[in-house]
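*Asks:* here is my input; please provide its structure:
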Amino acid sequence: MSAGIKDTSTQTRTDVTAKRRRNFPSSLLFPAFIPLLLYFLYLLSSPPDFDTSMLLPRPDAPKNALIVTAHPDDEAMFFSPTILALTRNGWNVSGLCLSNGNAEGLGDQREKELYASYNLLGVPSSNVEIINDPALQDGMQRAWMPSDAGKYVYRRLDIEPFSVVIKFDKYGISGHINHRAASLACSPVNWPFLITTRKVKVWAVRTPSLLEKYMGPLPAIYHLVHTRIADTEKGREVLRLLRLDRKEGAWRKVEVINGLERWWTGIEAMREHKTQLVWFRWIWLGVGSLQWTNTLIEAW
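*Replies:* Sure thing, here's the model as predicted:
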């Protein structure tokens, strides 16, 4: 009888111990993450500014950049980290929007929204040009000829001393056919003379993977942590061992990161596009990684 009681008691103690072990991690999970969360907020509160002069084709080139987009709201949804980095570092930034977004008959209103958005990003309305060409109308079924769009890019480059052009990459971030055509419009095939005489440098905003696109600030935090680790020799060795070191490829690339203040400015810029604030764009504002970071790839 006593042996049976002893066995029951032992089993009870074992069950209690196992239960405590199961509950131990969950009880401390949130407090354990608080220092990590605070560190991430610290990184995002004051990320280092990258040297914007590295975007120039030559050191003495004027700091004048042209942002080429397809529709009103592209500048706020996809390009805000780059635009804010340039305007906050004294660049003269201009915008060329290849349509007025008239797919739903709201072109006039969307033009006003674009000017207001660019103003918040540090670009005056006088620097923003909106094209309203029958051959370049907004729509997923409205294919653009790159040459039709390219002539407007060429014209702008021909009359103003831009050193840098920033555009979509060939995937257009969202895959929109107008975005892809806007990218092709920036091919130097359309303006080889300017490339050879003025050395205009063209950079493209890289299209993230589907997962990365909706990871919010995590890609930005990864780049900030990676940069801090890579600042030391031991850190670089660890990154090499983990195969996380950034190897030089055929094309140069630059990470541009919004801190908390600039991220919010980008959100405010997007909120100026009141006609476009449907539910899925609110989701984008919450989880879109391009509100936090742009990877610029040297295109030409």
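*Asks:* rest of the way, CA atoms for contacts and neighbours
*Replies:* Noted.
*Asks:* what helix or strand does residue 166 sit in?
*Replies:* Residue 166 belongs to strand 164-168 when elements are defined using DSSP states H and E.
*Asks:* strands along the stretch 201-300 of the chain, start to end?
*Replies:* For the stretch 201-300 of the chain, the strands defined by DSSP state E, counting those that start in this stretch cover 201-205, 253-257, 293-298.
*Asks:* could the ones you listed go into TSV alongside distance to residue 191 and mean neighbour count?
*Replies:* Listed next are those as TSV, based on distance: least, Cα to Cα, whole Å; neighbours: other Cα atoms under 10 Å:
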stretch	distance to residue 191	mean neighbour count
strand 201-205	12	24
strand 253-257	23	22
strand 293-298	17	22
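*Asks:* let's see this one next to it:
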Amino acid sequence: MAIPGTPIYLQRLDLKPKNSKKTFNITFVTAHPDDETMFFAPAILALKDVPNVSISLVCFSTGDSQGLGRIRKTELTKVVSKLGISPSNLIIIDDPAFPDDIKKTWDPVLMAKALEAIIVASETDMLAIFTFDNQGISGHPNHISLYIGIKFMIQTSQTFKFKPVELYTLNSLSLVRKYLFFLDSIFSLGDFYRKSDSVLFVNGLEKYKLSCKTMDVHETQLVWYRKLYVTFSRYMFINSFDRVK
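*Replies:* Take a look at the predicted model:
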């Protein structure tokens, strides 16, 4: 079981590029500004300290469901630096085809076209994409669309037959485990050792505090129930991923 204050980074990624002059590019693909903090902060904060790893963030919308897209875009721009991501490695896809809408799914073909151009531009010899799984953690159709669209891109694009990409998806868990905070680490460690293609990140106390401070930058989203989420959610403390084969 993880003890707060003791960071754990367990992974089965070979983060050693064949050419030492190049980097291993890890791209986090999210649906809305704040996803990167609410769901992926432990992984981002762990990977940013790994030599020869470059972290990118692609966000498919500005989160404009309440007309706050411009402000949320600015908030996200401020957040990436706090998470250790270079602002030049942030891409926000602001396209009407990908609306922030809890009732709409996104076209996987259009998503594949939009994302492929970004991924192909990566000047690395190794690449991994981290995103949501087929349940989207919260069941949000935009989150689930990312899983479908990215999987479609990797499976159908001729480009990725010559430029291999590994896809890792964030585990959606039961409501009880979702709010066990660091206590879920005992179950997460069990899952990690049981699965051969899993990746696990557990924040130490300092990085958990940093995650919380980062969420404070998303001022437009700090309604009462999100404050409760930040306090109790295991995703602010633990990230577990499965590799999609």
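*Asks:* after superposition, what is the TM-score?
*Replies:* The TM-score (TM-score structural alignment, normalised by the length of structure 2) is 0.89; 237 aligned residues with a Cα RMSD of 2.2 Å.
*Asks:* turn the strands of the stretch 201-300 of structure 1 into a markdown table, including distance to residue 122 of structure 1.
*Replies:* Shown next, in a markdown table, are the strands of the stretch 201-300 of structure 1 (distance: least, Cα to Cα, whole Å):
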| stretch | distance to residue 122 of structure 1 |
| --- | --- |
| strand 201-205 | 19 |
| strand 253-257 | 17 |
| strand 293-298 | 17 |
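*Asks:* what span of structure 2 is the strand holding residue 166 of structure 1 aligned with?
*Replies:* Counting by TM-score structural alignment, strand 164-168 of structure 1 pairs with residues 128-132 of structure 2.
*Asks:* so how much does the strand holding residue 166 of structure 1 differ from structure 2 once superposed?
*Replies:* Superposing on structure 2 and averaging over aligned pairs (mean Cα distance after the TM-score superposition for structure 1), strand 164-168 of structure 1 comes out at 0.7 Å.
*Asks:* count the neighbours of residue 113 of structure 2 for me.
*Replies:* 14 (other Cα atoms under 10 Å).
*Asks:* the residue mapped onto it from structure 1: which element?
*Replies:* Mapped onto structure 1 by TM-score structural alignment, residue 113 of structure 2 lines up with residue 151. Per DSSP H and E: residue 151 of structure 1 is located in helix 146-159.
*Asks:* what angle separates that helix from strand 164-168?
*Replies:* 160 degrees (axes from the mean of the first three to the mean of the last three Cα atoms, to 10 degrees).
*Asks:* so what does helix 146-159 of structure 1 touch, helix or strand wise?
*Replies:* Contact partners of helix 146-159 of structure 1 among helices and strands, from 3 or more Cα pairs under 8 Å, 6 or more residues apart in numbering; DSSP states H and E: helix 177-185.
*Asks:* who's in contact with residue 293 of structure 1?
*Replies:* By Cα atoms under 8 Å, 6 or more residues apart in numbering, the contact set of residue 293 of structure 1 is 81, 217, 219-220, 255-258.
*Asks:* closest one of those to residue 276 of structure 1?
*Replies:* Checking the contacts of residue 293 of structure 1 against residue 276 of structure 1 with Cα to Cα, the nearest one is residue 81 at 20.0 Å.
*Asks:* okay, and the counterpart of the closest one in structure 2 sits in which element?
*Replies:* Using TM-score structural alignment, the equivalent of residue 81 of structure 1 in structure 2 is residue 42. Assigned by DSSP H and E, residue 42 of structure 2 belongs to helix 41-47.
*Asks:* could you do residue 94 of structure 2 as well?
*Replies:* Going by DSSP H and E, residue 94 of structure 2 is not part of any helix or strand.
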